[in-house]
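Asker: sharing a model prediction with you, sequence too.
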Amino acid sequence: MSLRPRGPTVALVDDLRDLLTRAAELAAAHRAGLADRPVARPADPAVLRAAFGGPLPAGPADPASVLEELARAAEPGLVATAGPRFFGFVIGGALPAATAADVLAAGWDQNGFNAVLSPAAAAAEEVAGAWLKELLGLPATASAGFVTGGQAANTVGLAAARHHVLAEAGWDVERDGLAGAPRVRVVASEERHATIDRALRLLGFGTRAVEPVRARPDGAIDVQDLERALGDRPQIVCLQAGNVNTGACDDLRTACELAHRHGAWVHVDGAFGLWAAANPGTAALLDGAELADSWACDGHKWLNVPYDSGFAFCAHPEVHAEAIAYRAAYLTGAGEVSGMGDLTLESSRRARGFAVWAALRELGRDGVAELVDRCCRLARRFAAALAAGGAEIANDVVLNQVLASFGDDARTDALVRAIQLDGTCWLGGTTWRGRRYLRISVSNWLTTEADVDRSAAAILRLAGR
């Protein structure tokens, strides 16, 4: 197929159909082999660069040849992150309907900035956003921006907070910036996620704006110390649903009520933990989440949709839009608050709402609940198997996170390296309370009891060396 349009349109369509069919075959073959291949294999960066590299060709190439070349070059460096035994980060593997919807979204090539550019993308996001709020127990009137992930969602939520608390103090931060503005206090747990600090840097607060609050032994915020830390307005309180190491959730009801009595904006980082609200067995951990002012959540974690997918929710849609939106004369259709470009940091962006809609439609309310519940049960099974083999489990497994140690820090880190080289499963190490641990996250819809048992057996075998 030539790079330039040529001949009858039918011929071009036939060529594109063959190309996309081949791409789907390659993708399906990769997915079909995930359960059997090593999760990760040693890859020589120089060899990978050489396969992709060389001088930029002067002329065009046949798209079918380019596709085959890409597949050959990438294969040695692909990690089975979408497979059932990848436990290294809180990420899932894309569901079948979500994967297919993402393929369609690429083929449709829709710009997700506003409803003028794609009425279909706008409708999909509006409906999926309403479904998400219902599942997560958030106010139906909240706004929902479809962003790239937890970092963008936290940044958007804190931008809305910045706008609100400074407007309350009589300062227009969008017009006048932060120079000379009233100082904003950001009250956050010592166990907050690093994306909170990065968002504060990007928004001009700086990390010195943080008034740290002690955490309980499980990693949740110490509400009594939160009361100590709260002061005069303007202030923002950052809470957490799902500690990245232990899975612990803050006492959201008590903390929200306390913060609001002090006139603070409350933002909840619920990148993966917010999904616990969708499962009756874990929903109590999220009691009071609906009282917050903004929330961050990921789709490519427990919902198992393709990258990149996250959600920024705000209880005050007008504040959300005032902090994020921009207007330009050429932007046809701009003017009213939209769930698309007015609520996200990107102008031109892919229509990621199609895959989210497809995942929710595939699973339904009961399917999401079952997925969350199953992952939590598998995490407890993982912890029990490792403990029976002599590991120290450092956390109460309340969600899908497990911390395991096999001795001193050096031995634990050596075991992490051995596990990654072995290929049976993949997990990483973390530091918790000054010690090194294996960190296990169970988030994939494909993971079974057999996968957990096989992985635990491999870890114990390697630990025995």
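Answerer: Perfect, thanks for sending it.

Asker: could you use CA atoms for every contact and neighbour count after this?
Answerer: Will do.

Asker: pretty sure A71 sits in a helix.
Answerer: Yes - looking at A71 with DSSP: H, G, I helix; E, B strand; the rest coil, it is inside a helix.

Asker: quick one, what contacts it?
Answerer: If you count contacts by CA atoms under 8 Å, 6 or more residues apart in numbering, A71 has them with L26.

Asker: give me the residue at the spatial middle of this protein.
Answerer: D298 (3.4 Å; CA atoms, centre = their mean).

Asker: measure the spatially closest residue to that one that is not a sequence neighbour to V39 for me?
Answerer: Computed as CA to CA, 6 or more residues apart in numbering, the closest residue to D298 that is not its neighbour in sequence is G310, at 4.1 Å. Going from G310 to V39 by CA to CA, to the nearest Å gives 25 Å.

Asker: so how far is A142 from G54?
Answerer: 50 Å.

Asker: between those two, which one's more packed in?
Answerer: A count of neighbours by other CA atoms under 10 Å puts A142 above the other of G54 and A142, at 22 against 8.

Asker: now the more buried one: how far from A264?
Answerer: In terms of CA to CA, A142 sits 18 Å off from A264.

Asker: one more: R361?
Answerer: Distance from R361 to A264, by CA to CA: 37 Å.

Asker: what about these two, which has more around it?
Answerer: A264 (27 against 15).

Asker: wait, isn't that one in contact with V237?
Answerer: Yes - proximity of A264 to V237 meets the contact threshold set by CA atoms under 8 Å, at 6.4 Å.

Asker: put this next to the previous one:
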Amino acid sequence: MNDERAAALPVAVDHARSWLESLADRPVPPQAPVEEVVERLGSELPDGPQDPAKVVEQLATACEPGLTAMPSGRFYGMVIGGTHPAALAADWLVSAWDQNAGLARVTPAMTAVEQVAGTWLLDILGLPAGSAVGFVTGGTMANFTGLAAGRDTVLRQAGWDVSSRGLVGGPGVRVLVGLERHDTVDLVLRYLGLGAPTAVEADAEGRLVVADLERRLLEHNGPTVVCLQAGNVHSGGYDPFTDAIEVAHDHGAWVHVDGAFGLFAAATTAYRHLLAGVEGADSWATDAHKTLNVPYDCGISVVRDPAAVKAAMGMHGDYLIHDEAGDPFEKVPELSRRARSVPVYAVLAALGRTGVSDLVERMAGHAAAFARGIEEIPGAEVLNDVVFTQVCVSFGDDERTRAVVARLLADGEAWMSGSVWRGRAVLRISVSNWSTTESDVRRSLRAVARAAQPE
């Protein structure tokens, strides 16, 4: 091994081990602000080369106080999972192997892993066999990929080839979304040149109202895309897929499902009913770094018709070594990309079908335990129907709720996000980490109770 590699890698391993071992007891919030970490890193670019091992040592030491314990079993913010051990180790291999995973003939091992992991995902999620599975940066780009395929398809059906003619002068594409869709859906529509969507009414749990969807569909005859949601970011609620998809398809619409964390409810018989009918959609998006607990930079796009996503994402370059059977880059927005499927394969292989099911059920069970425990805290009220992994809590008026959130974060025992849902300030709990235990839940509930005590 190169001497510099041999010296630098053990330093990284030692710091990684120390960081992971600290998670059980360290405060969850960061202990240093940006400015302090900048000072520790040094703002002046070195004049010349430095020893890689010393650089890694300085980097790790400087950043450690500014790290949030997101891999901790007591982090419940922003629907962020912690990395499963198999996925973490596999991701180290991804960096060491240094493969560009876009071309099958250039990196056949990575394409093979992608094929196997993609097939397993379709099986676990109950989605149509043969669908195109692409590995992208995260949920935003997974939505981008599915909605791009949908945009191009409905325009092509209307006699307009967007790949050669662009959007200007073509028929407008109307996108219908639930009133409580995730904000990244709107962002993606901006990326795609489709502008603001048309909002469809939602019920008290944030689920799209099918009657209003049908009314909106009747208002427009042109190309249409309907975006549904599997797992509301506040309530965890699921849109009524069977009826919504049937109505949308009756009107010729493409149906996309944003299932950033909620699509994995399909992995267990206990929660699969939440997704009844979802397999009838045309495209789906999820985030592997949420419920599946792989490292960041790993979203998953699924498109029922492989030709549709290839038409939207594919390209040709004379310098590229194409494979007649198709290449992974034809299913995603990027040509150059890391082998994101490797940690997905690793965690699926490590857990197996029953292990993934147990993982999902354990997360949802912890959320239910949080709801029960919070209801015993004086002045606390659980606002949502806890159907999956999300819990929203009010402590009376908005001012008191925000004060409880602030005291909880200052306490450091657990991280739960403040948010606003249906016009009210809330404490939002998202259970997404494979390592969260019943003990973590009890510790975190005690922290909430302390924060909720009258001043």
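Answerer: Everything's here; your move. Not measured: the values here are computed from a predicted model.

Asker: so after superposing, what's the score?
Answerer: The TM-score (TM-score structural alignment, normalised by the length of structure 2) is 0.97; 451 aligned residues with a CA RMSD of 1.1 Å.

Asker: the residue nearest to D298 of structure 1 -> structure 2?
Answerer: Under the alignment (TM-score structural alignment), G310 of structure 1 pairs with G299 of structure 2.

Asker: same check, this time on V47 of structure 1
Answerer: Checking TM-score structural alignment: V47 of structure 1 goes with E36.

Asker: next, count neighbours for its match.
Answerer: 14.

Asker: with structure 1 overlaid, report how far the strand or helix carrying it is off on average.
Answerer: For E36 of structure 2, the host element (DSSP states H and E) is helix 34-41. Compared with structure 1 after the fit, helix 34-41 of structure 2 shows a mean deviation of 1.4 Å (mean CA distance after the TM-score superposition for structure 1).

Asker: how about the aligned residue in structure 1 for S164 of structure 2, secondary structure?
Answerer: Alignment note: S164 of structure 2 maps to R175 in structure 1; criterion TM-score structural alignment. Put simply, R175 of structure 1 is helix when judged by three-state DSSP.

Asker: distance check, R175 of structure 1 against V416 of structure 1.
Answerer: 50 Å.

Asker: more crowded one of those two?
Answerer: Neighbour totals were compared for R175 of structure 1 and V416, and V416 leads with 23 against 7 (other CA under 10 Å).

Asker: who's in contact with the alignment partner in structure 2 of the more buried one?
Answerer: Counting by TM-score structural alignment, V416 of structure 1 corresponds to V405 in structure 2. Contact analysis of V405 of structure 2 by CA under 8 Å, 6+ apart lists 416-418, 427, 451.

Asker: inside helices: which ones of these?
Answerer: A451 (DSSP state H).

Asker: so which of the contacts of V405 of structure 2 persist in structure 1?
Answerer: Of these, the ones still in contact in structure 1 (both residues aligned by TM-score structural alignment, their matches' CA atoms under 8 Å) are 416-418, 427.

Asker: so which of the residues you listed are in strands?
Answerer: 417-418, 427 (DSSP state E).

Asker: who wins on neighbours among these?
Answerer: Counting by other CA under 10 Å, top hit in these: L427 with 26 neighbours.

Asker: give the contact list for that one.
Answerer: 392-394, 401-402, 405, 416-419.

Asker: that one maps to what in structure 1?
Answerer: Match for L427 of structure 2 (TM-score structural alignment): L438.

Asker: so who does the counterpart of the residue nearest to the centre of structure 1 in structure 2 touch?
Answerer: Aligned counterpart of D298 of structure 1 in structure 2: D287 (TM-score structural alignment). With contacts defined as CA under 8 Å, 6+ apart, the neighbours of D287 of structure 2 are 138-139, 142, 259-261, 298-300.

Asker: show me the two of these that sit farthest apart.
Answerer: Farthest pair in those (CA to CA) is G259 and C298. Separation: 13.9 Å.

Asker: ok, these two, which is more surrounded?
Answerer: C298 (27 against 24).

Asker: hmm, that one is touching A288, no?
Answerer: Yes - assessed by CA under 8 Å, C298 of structure 2 is found in contact with A288 at 5.6 Å.

Asker: hey, what's in contact with both of these two?
Answerer: The contact sets of C298 of structure 2 and A288 overlap at G138 (CA under 8 Å, 6+ apart).
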